[in-house]
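S.K.: Okay, structure incoming, though there's no sequence with it:
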């Protein structure tokens, strides 16, 4: 495994700046976000990455598939565009954040029209995958289902455990649908080691950051630099390796203080913590 910078960790950097930063710090891979790629331009982003000799460890994100009717059709179309972008970038996977309860907006108070049909929302995800997985397979793209910590179940992801994500993935060919192991989201799960083993080569992405305690008021920003929170990384890393994962380890941090810091200092700290805190050596 080698280290990859998820672009959101150094959020102030454009695609061009993040690519330059990876080269400057000796990284071999980068995780990109669709909105940043759109700002840079898809063709220009592809050229920047290829000229720098970098791998794209992931493209984030597709998903938000729990709606119905016209909104569901629009979501499918947007995800097809995301798959096409991932194919152009030769990304190792397209990360799928599947969406929360219909009508519940991320970070917003509940409205009168909010749904409480959790089972139905999960059924929409399965229906969407049945449409999208073959399309992704035709284009050589692997969809990577990312379970999110249960605190995000209402508004961002009705998949809360690695086991739930894996159960959906197993309905499709391995080359079409896999799963993301993100330490922030799965560290608490008593079944996570069993499910990592069960996932095996279905693990499409291994993402790391720490879980801060206490969480900030905006829980979306509760991710910290590895070693600053409560996660014991090395057993998780060892389990992912033992499952057969050979891809990049992507550092993805949502944290206001880290975003405000000098990005070069953030990457330098990230590299040091990866060596000292994340890696599990025999």
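M.R.: Yep, that arrived. What you are looking at is a predicted structure, and each value in this text was computed from that prediction instead of being measured.
S.K.: Please count neighbours and contacts with C-alpha atoms only from this point.
M.R.: OK.
S.K.: residues near residue 164, how many?
M.R.: The number of residues packed near residue 164 is 17, by other Cα atoms under 10 Å.
S.K.: thinking residue 166 is in contact with residue 178, fair?
M.R.: Yes - applying Cα atoms under 8 Å as the test, residue 166 and residue 178 come out as touching, 7.3 Å apart.
S.K.: So for the two, which sits in the more crowded spot?
M.R.: More crowded of residue 166 and residue 178, by other Cα under 10 Å: residue 178, with 29 against 25.
S.K.: just checking, what packs against the regular element (helix or strand) spanning the more buried one?
M.R.: Element membership of residue 178, judged by DSSP states H and E, is strand 177-182. On a contact count with 3 or more Cα pairs under 8 Å, 6 or more residues apart in numbering; DSSP states H and E, strand 177-182 meets strand 143-145, helix 162-169, strand 203-208.
S.K.: Does the residue lying closest to residue 45 once chain neighbours are set aside fall in a helix, a strand, or a coil region?
M.R.: Closest residue to residue 45 apart from its sequence neighbours, by Cα to Cα, 6 or more residues apart in numbering: residue 37 at 6.1 Å. State at residue 37, reduced to three classes by DSSP: H, G, I helix; E, B strand; the rest coil: helix.
S.K.: which helices and strands sit right next to the lengthiest strand in the chain?
M.R.: Across the chain, the longest stretch assigned as strand under DSSP state E is strand 55-63. Judged by 3+ Cα pairs under 8 Å, 6+ apart, strand 55-63 is in contact with strand 29-33, helix 34-40, helix 69-89, strand 94-97.
S.K.: out of those, nearest to residue 264?
M.R.: Among the helices and strands packed on strand 55-63, the nearest to residue 264 by Cα to Cα is strand 29-33 (14.7 Å).
S.K.: Next, the buried residues of that closest one.
M.R.: Residues 29, 30, 31, 32, 33 are the ones in strand 29-33 that count as buried (16 or more other Cα atoms under 10 Å).
S.K.: same deal with stretch 248-257?
M.R.: The neighbour-count check on stretch 248-257 (16+ other Cα under 10 Å) flags 248, 249, 250, 251, 252, 253, 254, 255, 256 as buried.
S.K.: ok so, going back, which residues are in contact with both of residue 166 and residue 178?
M.R.: Residues touching both residue 166 and residue 178 comprise residue 145, with contact defined as Cα atoms under 8 Å, 6 or more residues apart in numbering.
S.K.: The structure to be compared is supplied as follows:
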């Protein structure tokens, strides 16, 4: 998503040229290219798929809408398996029209996971619940904190359901470090994503994430916390940014690798 202006073949070529060994893919470009063709493209380039985004949106009350959501999530699991990744990221979904009960919405997410978790496990895919910043609770994700995500995940075996840790969404929460330790103790950190928080927020909040080092998040400290929690998998940089999308994707990827090395790893 950071370089969404690149086609999938262009993205793969740019990753190889930049020394990036894994790539987190989104379903829309994968489907546009063809799932099996995308899997071959990535595999033949010597890359691996770190995660697939996204499943979820499981909060509907209408039975037909819920059935459609479950079917779409099963398809997402199948796509993840075909791509060779063991992790599907879930964004839970917001409040249905007219609803105000956040707790009930989260319980509908849990009910959906009871169906999806075994289906995914049978196909070698884990479900990573991603908490989003509270400003998205009404329309995109009723799971706003790492604690809430773990409360859901821990209803299921650790090999089936865990969490995705995204600095953009969690940096503000002073309870998150302790919850990260909790997640690490049960082996439930399935994915780690970096983005920075810039102030003032752009008018289009959804697409206003900051390039690493441009904002206020202590990315190096977050990286150290996730390392200490026992996570050793790929680190993704996921930047929804109108300003970055307006630039050449290869240039953005090169800059992102440099920013990661300068602002997220090693000593300051």
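M.R.: That came through, no problem. The model shown is predicted, which means the values in this text are computed figures rather than measured ones.
S.K.: quick revisit: so what does the residue nearest to residue 45 of the first structure match up with in the second structure?
M.R.: Residue correspondence to the second structure (TM-score structural alignment): residue 37 of the first structure is matched to residue 30.
S.K.: same question, residue 190 of the first structure
M.R.: Using TM-score structural alignment, residue 190 of the first structure lines up with residue 174 in the second structure.
S.K.: distance of the residue nearest to residue 45 of the first structure from residue 47 of the first structure?
M.R.: Separation of residue 37 of the first structure from residue 47 of the first structure (Cα to Cα, to the nearest Å): 11 Å.
S.K.: the more surrounded of those two?
M.R.: Legend: neighbour count by other Cα under 10 Å for residue 37 of the first structure and residue 47, higher for residue 37 (20 against 13).
S.K.: Let me know whether that one touches residue 48 as I believe.
M.R.: No - using Cα under 8 Å, residue 37 of the first structure makes no contact with residue 48, being 10.8 Å away.
S.K.: if we can go back for a sec, can you tell me which of the helices and strands packed on strand 177-182 of the first structure comes nearest to residue 20 of the first structure?
M.R.: Among those, the nearest to residue 20 of the first structure by Cα to Cα is strand 203-208 (21.3 Å).
S.K.: List the neighbours of the closest one that are in contact with it.
M.R.: Residues external to strand 203-208 of the first structure that are found in contact with it (Cα under 8 Å, 6+ apart): 57-58, 92-93, 142, 144, 178-184, 196, 226, 240, 245, 247-252.
S.K.: quick one: residue 36 of the first structure from residue 79 of the first structure, how far?
M.R.: As for residue 36 of the first structure, its distance to residue 79 of the first structure is 16 Å (criterion: Cα to Cα).
S.K.: go on, residue 194 of the first structure?
M.R.: Distance of residue 194 of the first structure to residue 79 of the first structure, computed by Cα to Cα: 30 Å.
S.K.: How about residue 189 of the first structure?
M.R.: Distance from residue 189 of the first structure to residue 79 of the first structure, counting by Cα to Cα: 29 Å.
S.K.: Between the two, tell me which one has more neighbours.
M.R.: More neighbours surround residue 79 than the other of residue 189 of the first structure and residue 79, with 23 against 14 (other Cα under 10 Å).
S.K.: who's in contact with the alignment partner in the second structure of that one?
M.R.: Counting by TM-score structural alignment, residue 79 of the first structure corresponds to residue 73 in the second structure. Contacts for residue 73 of the second structure were tallied using Cα under 8 Å, 6+ apart; they are 55, 56, 116.
S.K.: Ok, residue 60 of the second structure next?
M.R.: Shown in contact with residue 60 of the second structure (Cα under 8 Å, 6+ apart): 66, 95, 96, 105, 108.
S.K.: Surely residue 19 of the first structure and residue 50 touch.
M.R.: No - between residue 19 of the first structure and residue 50 there is no contact under Cα under 8 Å: 9.9 Å.
S.K.: and the two? which has more neighbours close in?
M.R.: Set residue 19 of the first structure next to residue 50 and count neighbours by other Cα under 10 Å: residue 19 wins out with 27 against 15.
S.K.: Report how many residues lie close to the aligned residue in the first structure for residue 15 of the second structure.
M.R.: Under the alignment (TM-score structural alignment), residue 15 of the second structure pairs with residue 22 of the first structure. Residue 22 of the first structure: 21 surrounding residues under other Cα under 10 Å.
S.K.: Residue 4 of the second structure now?
M.R.: So residue 4 of the second structure, with other Cα under 10 Å, has 18 neighbours.
S.K.: Give the helix, strand or coil label for it.
M.R.: Criterion first, three-state DSSP; result for residue 4 of the second structure: coil.
S.K.: Tell me who's in contact with it.
M.R.: 245, 249.
S.K.: Tell me how far stretch 151-161 of the first structure lies from the chain's centre.
M.R.: From the chain centre to the centre of stretch 151-161 of the first structure is a distance of 14 Å (Cα atoms, centre = their mean, to the nearest Å).
S.K.: so where is that stretch in the second structure?
M.R.: Going by TM-score structural alignment: stretch 151-161 of the first structure matches residues 135-145.
S.K.: Give the buried residues for that stretch.
M.R.: Neighbour counts over stretch 135-145 of the second structure (16+ other Cα under 10 Å) mark 136, 137, 138, 140, 141, 142, 143, 144, 145 as buried.
S.K.: got the contact list for the residue nearest to residue 200 of the first structure when sequence neighbours are not counted?
M.R.: Using Cα to Cα, 6+ apart and skipping the chain neighbours, the partner closest in space to residue 200 of the first structure is residue 243 (4.5 Å). Neighbour list for residue 243 of the first structure: 196, 197, 198, 199, 200, 201 [criterion: Cα under 8 Å, 6+ apart].
S.K.: In ChimeraX, how would I select just the buried ones from the residues you listed?
M.R.: Buried residues within the contacts of residue 243 of the first structure, by 16+ other Cα under 10 Å, are selected in ChimeraX with:
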select :196,197,199,200,201
